[in-house]
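> Have a look at this prediction, sequence included:
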Amino acid sequence: MDALRDAGVRVGLNPTEAGEHMADIVAELPS
């Protein structure tokens, strides 16, 4: 998670919110 914060990605404080942010990030990655 530190690397994501360093990249300027907003990380939610609660696990559900963090999970939603991760899902958004993964969806934007080239596959």
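Nice, thanks for sending it over.

> contacts and neighbour counts: CA atoms only from here.
Fine.

> Is L13 in a helix, a strand, or coil?
Recorded secondary structure, L13: coil (DSSP: H, G, I helix; E, B strand; the rest coil).

> for comparison:
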Amino acid sequence: LAFLVLAFAIFLCFIMSTGDGSYDYFQFVQQWP
């Protein structure tokens, strides 16, 4: 579980760093089970 949280945190930081990837992140959240 810790690995999943860490991977999600890194992914979130990557999306925030891109700046214009907020929409892709929103779609990713909607697809999250």
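Done, it's in. Predicted model, so just to flag it, every value in this text is computed and none were measured.

> Please, which helix or strand holds the alignment partner in the first structure of F11 of the second structure?
Under the alignment (TM-score structural alignment), F11 of the second structure pairs with M22 in the first structure. Assigned by DSSP states H and E, M22 of the first structure belongs to helix 15-28.

> May I have the secondary structure class of D20 of the second structure?
Strictly by three-state DSSP, D20 of the second structure counts as coil.

> separation between it and F14 of the second structure?
11 Å (C-alpha to C-alpha, to the nearest Å).

> Mean per-residue distance, the helix holding M22 of the first structure versus the second structure.
For helix 15-28 of the first structure, the mean distance to aligned residues of the second structure following superposition is 0.3 Å (mean C-alpha distance after the TM-score superposition for the first structure).

> Quick check: buried residues in that helix?
H21, M22 (16 or more other C-alpha atoms under 10 Å).

> what lines up against D24 of the second structure once you look at the first structure?
In the first structure, D24 of the second structure lands on no residue (TM-score structural alignment).

> what's the neighbour count on D24 of the second structure?
11 (other C-alpha atoms under 10 Å).

> got the contact list for the most centrally placed residue in the second structure?
When the second structure is reduced to its mean C-alpha position, the closest residue under C-alpha atoms, centre = their mean turns out to be L12, at 3.8 Å. L12 of the second structure makes contact with no residue, according to C-alpha atoms under 8 Å, 6 or more residues apart in numbering.
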